[in-house]
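> Give me coordinates for this.
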Amino acid sequence: MPTLTFPTDILPSSAMFGLQSNTESFTSPLNRATQTVERPGALWKARLTFTTMSLQQQRRLKALLSALNGMAGRVYLWPHDAPIADIAAVPVDATMVLDFLNQSYQGVGNPVVNGTITDFKVLPTKYWPASTLVLRAGEYIEAGGELKMVTADVTSDAAGLASIPVAPPYRNAPANLAVVTLDKPKAFMRLASDVWEFVSTPAWRHEAFSVDFIEVPQ
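Prediction:
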């Protein structure tokens, strides 16, 4: 089954995008001291709620949900609360930067992964505008097919390099020179249930309709 992409022109009236972490707690039977273990496998969850759509949008949304065939299908979905990082919305200098080590050119404003990840909670990147606040805490990025939230403000250095603290940690290290997506960074998701229901009237007005998604690790 091909992976679908959620339509860019069907916008929810409200969107919930959150994280389901994977931890385990141990409580001592002697003194009730608690230890918590962080495990890999945190998943993004989303709930999109629709209250106003045209007839054509209603049909297209129902067609997409039907095509997913319950939890069997897969869809690329981005956080509707923050579809684009601020830096991506600002015109940047088109100056070309030469990477002598990799013998390649790249335009400023198109950041990529810089080398190999050693800390899966920090993404090394390059090709940012020099000495600039490039990302703010709470924004989203995508690299290596995984959606991440930036956990602290990020300022590039004089060479356009930036280390981005992210959550949740990477499951798989993105390849060197993989593009860092700022515009509609996506998660690989499925429906959270095999059932969806859409109630409408003969005048094609519909009641508030919500649909839940959960990330699928790759």
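> Please count neighbours and contacts with C-alpha atoms only from this point.
Noted.
> Going along the chain, name the helices of this structure.
For the chain, the helices defined by DSSP state H occupy 55-68.
> Please name the residues that touch the residue lying farthest from the centre of the chain.
For the chain, the largest distance from the centre (CA atoms, centre = their mean) belongs to residue 30, which lies 42.4 Å off. Under the criterion of CA atoms under 8 Å, 6 or more residues apart in numbering, residue 30 has no neighbours.
> for residue 23, what are its contacts?
Contact analysis of residue 23 by CA under 8 Å, 6+ apart lists 36, 37, 38, 39.
> Out of those residues, the closest to residue 76 would be?
Using CA to CA, residue 39 comes nearest to residue 76 of the contacts of residue 23, at 24.5 Å.
> Just want to check the distance between the closest one and residue 131.
Distance, residue 39 to residue 131, by CA to CA, to the nearest Å: 35 Å.
> One more: residue 214?
From residue 214 over to residue 131 the distance is 37 Å, taken as CA to CA.
> Could you also give me the structure for this next sequence, so I can compare it with the first?
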Amino acid sequence: MTPDWPGDIHPVAVAFWFEPVTAQTVSPLTRQTLALERDGARWVAEVTVELSGTQAARFGAWLAGCRGPVAAFRVPLWLHEGAAGSLQSMDAYAAAIGVTRFSDGTDFDDGAGFIEGAGQPHITGGVAARLAVAGFAPWTDSVLKTGGAVAVPPGSVHLLVEAGRTDIDGRMIVTVRPKLRTPVGRAPLPTEGLALRMRLAGDDAGRGLTRPPVRTRWTLNLVEDLP
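Next comes the predicted model:
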């Protein structure tokens, strides 16, 4: 079994992007284009690594162990260092406003409703491009932000392309890409240390360019390992 990407090997350049699958038809008369999305969207990456000495030798051996595209391994999502939002929980919000927990933060009932929600951020379910999350502070539009990412299920990463405002119970529906390949139920909401299962795209990935004194550069093309 090939180990994950070596933790102490850092690329000098990375291109990491979401690649949709589309079918297009163009009218021969008007040149109008109809584009339809198909299943099979995936993450792809181009990673440049430059090493010397024992690190270069060890990384070359790791590449050989991958056997081209045969073995899958986890790769850090270098685009994201963590959550783009505050991730403020309902528990933290309730503690901040006091035990009365009125929806406007006051200590008397002036017509505002009670906040019944509680808990920490988590996923309650999801299907296709929609993911339901809960456990956040109520009436807040910054707990998750567009451009963030979540890992669900483990080994798969999804970009948040639309995030809105939580309701009074700290719930929200977010839109993700790529779409979920299978429905998900209640699960944690991982936003830190995200990693993808990927493969080398070709048989010649181990081909590195070496410049004296023994400094080697590899340019690797990676594709997501789809289940």
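> returning to what we had before: out of residue 214 and residue 131 of the first structure, which sits in the busier spot?
residue 214 (24 against 14; other CA atoms under 10 Å).
> Aligned to that one, what sits in the second structure?
Matched across to the second structure, residue 214 of the first structure falls on residue 223, judged by TM-score structural alignment.
> likewise residue 167 of the first structure?
Matched to the second structure by TM-score structural alignment, residue 167 of the first structure sits across from residue 177.
> Please tell me I have it right and its match contacts residue 161.
Yes: using CA atoms under 8 Å, residue 177 of the second structure is in contact with residue 161, at 6.7 Å.
> quick one, which of the two is more surrounded?
For residue 177 of the second structure versus residue 161, neighbours defined as other CA under 10 Å are more numerous around residue 177 (20 against 16).
> Would you check how far apart that one and residue 135 of the second structure are?
In this view, residue 177 of the second structure and residue 135 of the second structure are 22 Å apart by CA to CA.
> contacting residues for the residue nearest the centre of the second structure?
In the second structure, the C-alpha closest to the average C-alpha coordinate belongs to residue 157, at a distance of 3.3 Å (CA atoms, centre = their mean). If you count contacts by CA under 8 Å, 6+ apart, residue 157 of the second structure has them with 149, 150, 151, 194, 195, 196.
> got the buried residues for the lengthiest strand in the second structure?
Criterion DSSP state E: the longest strand present in the second structure is strand 33-52. By 16 or more other CA atoms under 10 Å, the buried positions in strand 33-52 of the second structure come out as 41, 42, 43, 44, 45, 46, 47, 48, 49, 50, 51, 52.
> Next, format the residues you listed as CSV and append distance to residue 25 of the second structure.
Formatted as CSV, the buried residues of strand 33-52 of the second structure follow (distance: CA to CA, whole Å):
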residue, distance to residue 25 of the second structure
41, 19
42, 22
43, 24
44, 25
45, 28
46, 29
47, 33
48, 36
49, 39
50, 42
51, 46
52, 49
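> contact partners of stretch 71-87 of the first structure?
Applying CA under 8 Å, 6+ apart, the contact partners of stretch 71-87 of the first structure are 1-6, 11-12, 15-17, 46, 67-68, 134-136, 139-141, 182-194.
> Check which residues of that stretch are buried.
Using 16+ other CA under 10 Å as the test for burial, stretch 71-87 of the first structure gives 73, 74, 75, 76, 77, 78, 79, 80, 83, 84, 85, 87.
> Okay, and which of the residues you listed map to strands?
Among these, DSSP E puts 75, 76, 77 in strands.
> Just put those residues in TSV and tack on distance to residue 23 of the first structure.
Shown next, in TSV, are these (distance: CA to CA, whole Å):
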residue	distance to residue 23 of the first structure
75	26
76	26
77	25
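> so who does residue 155 of the first structure touch?
Contacts of residue 155 of the first structure (CA under 8 Å, 6+ apart): 131, 132, 133, 134, 135, 162.
> that older thread, the residue nearest to the centre of the second structure maps to what in the first structure?
With TM-score structural alignment as the criterion, residue 157 of the second structure matches residue 147.
> re earlier: now, which of the buried residues of stretch 71-87 of the first structure sits nearest residue 209 of the first structure?
The closest of the buried residues of stretch 71-87 of the first structure to residue 209 of the first structure turns out to be residue 80 (CA to CA; 16.2 Å).
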